[in-house]
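Novice: pasting a predicted model and its sequence here:
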Amino acid sequence: MNKDTEIDMKEVELNELDPEKQPMTGDGQAAGGEKNGSVKLKVPEDEVTFTGLSKEELMKVAGTPGWVRTRWVLLVLFWLGWVGMLAGAIVIIVRAPRCKPIPTMNWWNDGPLYQISDLEAFSEGLKGVEAKLDEINKLKVKGLVLGPLHTVQEDQPNTLNLQQIDPTQGNQDALVAVLEKAHKKGISVVLDLTPNYRGASPWFTPGDVGDVMDKVKAAAEHWLDLGVDGIKVSDLTVATNSLDWSKLREAVQGNRTDNTKSRALMGVVEGVSPAEVSQLINTTGVDLVLSDLLSSKKEGKGRIMAMDTLHSQQRSLGWGLGAAQQDQLSKQAATPALIRLYQLLLFTMPGTPVFTYGDEIGLQAVGAESPKMVWDIEEKPAEGEAVNETAEAQREERVAVRTWFKSLSDLRGKERSLLHGDYYPLSSSTSSLSFLRVWDQSERFITAVNWGATAETLQFKLALTGSTEGLELPERAKVKLSTDKDQEVDSMVDLDKITLAPGQAVLLQFPYAG
């Protein structure tokens, strides 16, 4: 077979398709006369590559009237858009509600104070206080009030030594250890220097006040140099009438600057009116006044009137039930329900709540002696161990009261309306009261309590005054905390009226509506 024949045979093989590759239209040739399987490619003779305009060409085009007009239009649109956005931002800023400036706060305004008058009953003296600081810190207290710790014989001014710690309470090194550990946890420490704390009169006799005040001033300087954050004295009315009161003030409050932590001068008054408390705050320069007004004013109307008089001075006002006498709250709140009620009231009133050790678990005082603090209340009976049902019920109640206390302390520290908000009375009766706490654009809170023996219906009503202009109550509010089983947490209640069972309290919450 010659070469030409071989080429023809190969061409025939290439043109023959497998049966499955035959066209569906038949076995004829494809349109256009091409053979099946053949691909025709058209290769341009001269391939043109676009390289863009040169600089000279661009400048020539850019100078044309059409492009000049286009650029000006785009430039004008850009600046109009920019000016429009700027004007819109200005309008938003101007029309937006202005935030109210936060008032100047000191550490004694930031949370509750916790009094430990009998350190031995609390936990074996100063060393015990140091050991229990972790537990105290869980309560989110901002200050400890310790003592009095100094040595003195009852009604004997010549035995007074305000710079010597009673050996039954500890020693100076132990106090320094308490200060160091407390400061690491953000807790300040106030030392009670009430001179004649075991006697009939805190300042001995009227003739002794001048000499005793000099000793208190010297002791204040000594303990403040050691790291104490404040000084407390009782019977503030007598102390401030002394000609040497200004010297004590200077010793405690001197050298204050914006960059230093303020040291507190704290005083206690008993049996005085709200107006007299207000005058003491205004005229004596004392930082914090703790009164017994909540104890002495037994009716809701009296308590509301006291708050009406003093709420504007809340950053210098301390509230307690029994705290002025260094008694446990349970001495006047005889039932677990009332203990919870007064804890809620103290944490939401305008001012600093002051508690005595054991108040967080409802510790009961028996007789005149300081009650022994109860620890390890979280320990449940071991499995299989015989259970004293009465003791177990008491343990569980203490755990529940402490949980309630901690939730209130935590809430007060977070919510501006409760921390330093404005106060507005809503209602009061012989055995009940309610009030509103408001701060600027923050959540609002209503406290309602009924410490009476019968159920009571409270009707909330804002007095029409200049201070309440623009302030309105909504139709409904959410239950934030409650001791009343009929007022479940997170449920919604109508604010036209609310009924509380005997000895019950509720904290209601509603949002700011701008």
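Specialist: Now that the structure is in, tell me what you want to look at. Numbers count the residues shown, from 1 in each chain.

Novice: from now on I want contacts and neighbour counts done on CA atoms only, so please keep to that.
Specialist: Will do.

Novice: what's around K60, how many residues?
Specialist: 10 (other C-alpha atoms under 10 Å).

Novice: ditto for S273
Specialist: 17.

Novice: give me the contact list for stretch 481-490.
Specialist: Outside of stretch 481-490, the residues within contact range by C-alpha atoms under 8 Å, 6 or more residues apart in numbering are 337, 340-341, 478-480, 500-501, 504-508.

Novice: quick one: L338 from E397, how far?
Specialist: 13 Å (C-alpha to C-alpha, to the nearest Å).

Novice: run through the strands of the stretch 301-450 of the chain in chain order.
Specialist: 317-319, 352-356, 422-428, 432-438, 444-450 (DSSP state E, counting those that start in this stretch).

Novice: ok, and what's touching the fourth one?
Specialist: For strand 432-438, contacts defined as C-alpha under 8 Å, 6+ apart pick out 299-301, 304, 348, 417-418, 421-428, 444-452, 456, 458, 460.

Novice: among the contacts of stretch 481-490, which two are most distant?
Specialist: A337 and K478 (21.2 Å; C-alpha to C-alpha).

Novice: OK, contacts around the residue nearest the centre of the chain?
Specialist: Using C-alpha atoms, centre = their mean, the residue of the chain that lies closest to the mean C-alpha position is G413, 1.5 Å off. The contact partners of G413, by C-alpha under 8 Å, 6+ apart, come to 110-111, 419.

Novice: between the residues you listed, which is nearest W439?
Specialist: L419 (9.0 Å).

Novice: which residues does that closest one contact?
Specialist: Applying C-alpha under 8 Å, 6+ apart, the residues contacting L419 are 109-110, 350, 412-413.

Novice: so can I have CSV of the residues you listed showing distance to F405?
Specialist: Shown next, in CSV, are the contacts of L419 (distance: C-alpha to C-alpha, whole Å):
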residue, distance to F405
N109, 18
D110, 16
P350, 17
R412, 11
G413, 13
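
Novice: next, the one to line up against it:
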Amino acid sequence: MPLSAGAEACHAGSPGGEGASEAAPLLRLEPVGQRQPMNRQQLEAAAGGPGWRAARCSLVVLFWLAWVTMLVVSVAIVVISPKPVPTTLKWWQRSLFYQVQPELSPHVRDERSGGIDAVCEHLPYLKSLGVGALILQGAFHKKATPADLSEVAEALETTAQIQHLLAESNKAGLKVMLSVCEVNLQDQEETPGNKPSNPSATDALRFWLEQGVAGFVICDSDAAYSVETLLEWRRVFEEFSTQQEERILLVEQTSDVLRPLNASTQNLTLVNVVMRSILPKSEQPLSAEEVAEAVETRLQTRQEDGWTSWTVGGEVPVELRRLFLVLMMTLPGSPAFRCREAIDHTWDKESKHLEVALFSTLSRSKSREEALLYGSLMLLPFNITHNFSSHPFSNSSVSPRPVLAFLRSWGCVQFLILLNMRPEPLSLDPAWAPGLPEKGVFVASTGMNHVGSTYLHSLQLQPYEAVVIKLFNPGGYS
């Protein structure tokens, strides 16, 4: 290659030189003044022409039609779909009943000896825990006549004690009901020409209603449990009832099946509350398996003859007492506790703190949650004890496990109650409840040692433990 070739090349690339390719601009810019805006025809051509404009208008119209259609369908679904209607509850449907049987002898007034003053002393304490009504038992002996109801046994001193209890209960905001269960209120013998009712019995009812009694308790085995008598009593109750303070009749069920009244259509108006026992009467304490079976049998027996008030009834093993407290407070209806059964003031400090905390937590939850007040109850299918291979609680290979579980639901709100009646801890199979939400928050437990949220697949129940969990529904509310 000649040495002059580089010089020739450089000369050729100099400005103004022929073939000056390196100095020439890569993009040639036209002067600004020479640019012309696109006219309408050019814009329509660039946008696809008149056909594209028509397609675009059609898409816009379809979008708005689809949006309006979805809105109309959504509104129709909300309007047509059944929704829960808030229920206005009576005072006896919101109350927790507490059954007391103090010594009413004129010589027993010291609060340490279980007299009437002992009950009066603890009325504010019971009110603070959520108790709404007392059921005074043992005020009348079984052979008492209607006349004895207004002149209570052993003269007027006992009547004065009951009146004192009524006055103190009124100050504490508690209602008092008198139990006349198994008392002879029919001292007239029935004859073919006479009605079985007794005017002196209604006079006795009026006497105590005037004193401020909120109602009476009878047994379904009493002669007074009849249509004729209860219709007469209902008229007396209506004389003293107001819209805010209705006087009621509570029937304690002593048989397996409540004896129906002759006029069954009037049963709901004649009987306000039916007190049922969860456990059957037994001479020997029931085992955990027998308790589980009895509870399950009772829950599966649906009787719509009045508002239900649950009481334990039978003897509960010591290790299951807190579990039964959870059970009674989460069942539909108004629980009825017996004195020294659940919130006795003589417990030691540690036990009292735990029991009272559990009772108070459940009481507050029941008073403000519609699902626990009057929501539906559904027994979950895995609460029935089967053989081990088919039971969802599967961390042992010895025996089926008596675990009870049920849901309380109202609208989108659900509460899950699990009760382990075995002395071993139980782990849940991850697939135990595929239809339930995966997550929830602890409301209460027998040990009061669970707080915060939890996943159902990671739950483990301790021996004799019961838990109450409020479930989180995806996309719902709580």
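Specialist: Now that the structure is in, tell me what you want to look at. Source: prediction; values computed, not measured.

Novice: superposed, how do the two chains score by TM?
Specialist: Superposed pair, TM-score by TM-score structural alignment, normalised by the length of the second structure: 0.65. Supporting alignment: 369 aligned residues with a C-alpha RMSD of 4.1 Å.

Novice: follow-up on the earlier one: could I get the strands of the stretch 301-450 of the first structure as CSV with mean neighbour count?
Specialist: Output for the strands of the stretch 301-450 of the first structure, formatted as CSV (neighbours: other C-alpha atoms under 10 Å):
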stretch, mean neighbour count
strand 317-319, 26
strand 352-356, 26
strand 422-428, 21
strand 432-438, 24
strand 444-450, 26
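
Novice: for Q163 of the first structure, which of the ones you listed is the nearest?
Specialist: Of those, nearest to Q163 of the first structure by C-alpha to C-alpha is strand 352-356, at 24.1 Å.

Novice: where in the second structure does that closest one fall?
Specialist: Mapping strand 352-356 of the first structure onto the second structure (TM-score structural alignment) gives residues 334-338.

Novice: equivalent analysis for stretch 11-27 of the first structure, please.
Specialist: Going by TM-score structural alignment: stretch 11-27 of the first structure matches no residues.

Novice: need the contact partners of stretch 257-268 of the second structure.
Specialist: Here stretch 257-268 of the second structure has contacts from 220, 225-227, 305-306, using C-alpha under 8 Å, 6+ apart.

Novice: from these, which would you call buried?
Specialist: With neighbours counted by 16 or more other C-alpha atoms under 10 Å, these contain buried members at 220, 225-227, 305-306.

Novice: buried ones in stretch 242-258 of the second structure?
Specialist: For stretch 242-258 of the second structure, by 16+ other C-alpha under 10 Å, it's 246-254, 258.

Novice: work out the gap between it and the centre of the chain.
Specialist: 21 Å (C-alpha atoms, centre = their mean, to the nearest Å).

Novice: do a quick rundown of the helices in the stretch 201-350 of the second structure.
Specialist: Assigned by DSSP state H, counting those that start in this stretch, the helices in the stretch 201-350 of the second structure fall at 227-240, 267-270, 288-300, 321-330, 349-368.

Novice: return the most buried member of these.
Specialist: Ranked by average neighbour count under the criterion mean count of other C-alpha atoms under 10 Å, the helices of the stretch 201-350 of the second structure are headed by helix 321-330 at a mean of 22.

Novice: elements contacting it?
Specialist: helix 349-368, strand 466-471 (3 or more C-alpha pairs under 8 Å, 6 or more residues apart in numbering; DSSP states H and E).

Novice: just to revisit the earlier point, just give me the closest of the contacts of L419 of the first structure to L58 of the first structure.
Specialist: Proximity of those to L58 of the first structure (C-alpha to C-alpha) peaks at G413, which lies at 68.4 Å.

Novice: relative to L286 of the second structure, how far out is the equivalent of that closest one over in the second structure?
Specialist: Counting by TM-score structural alignment, G413 of the first structure corresponds to S367 in the second structure. Between S367 of the second structure and L286 of the second structure the computed distance is 31 Å (C-alpha to C-alpha).

Novice: V119 of the second structure too?
Specialist: Distance from V119 of the second structure to L286 of the second structure, by C-alpha to C-alpha: 31 Å.

Novice: so for the two, which residue has more residues nearby?
Specialist: Shown here are V119 of the second structure and L286; by other C-alpha under 10 Å, V119 has more neighbours (21 against 18).

Novice: skip the chain neighbours and tell me the closest residue to the aligned partner of the more buried one in the first structure.
Specialist: Aligned by TM-score structural alignment, V119 of the second structure pairs with V129 of the first structure. In space, and not counting its chain neighbours, V129 of the first structure is closest to S123: 6.2 Å by C-alpha to C-alpha, 6 or more residues apart in numbering.

Novice: that neighbour contacts E135, correct?
Specialist: No. Using C-alpha atoms under 8 Å as the test, S123 of the first structure is too far from E135 to be in contact (11.9 Å).

Novice: so for the two, which sits in the more crowded spot?
Specialist: It is S123, of S123 of the first structure and E135, that has more neighbours when counted by other C-alpha under 10 Å, with 19 against 11.

Novice: mind listing what's buried along the longest helix along the first structure?
Specialist: Identified as the longest helix of the first structure according to DSSP state H is helix 65-95. Buried positions in helix 65-95 of the first structure, judged by neighbour count with 16+ other C-alpha under 10 Å: none.

Novice: who are the packing partners of the helix or strand just after that helix?
Specialist: Remark: after helix 65-95 of the first structure, the chain's next helix or strand is strand 113-116, criterion DSSP states H and E. The contact analysis (3+ C-alpha pairs under 8 Å, 6+ apart) places strand 113-116 of the first structure against strand 143-146, strand 352-356.

Novice: okay if I get those strands as JSON lines plus distance to W404 of the first structure?
Specialist: JSON lines is the format used below for these (distance: least, C-alpha to C-alpha, whole Å):
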{"stretch": "strand 143-146", "distance to W404 of the first structure": "20"}
{"stretch": "strand 352-356", "distance to W404 of the first structure": "14"}
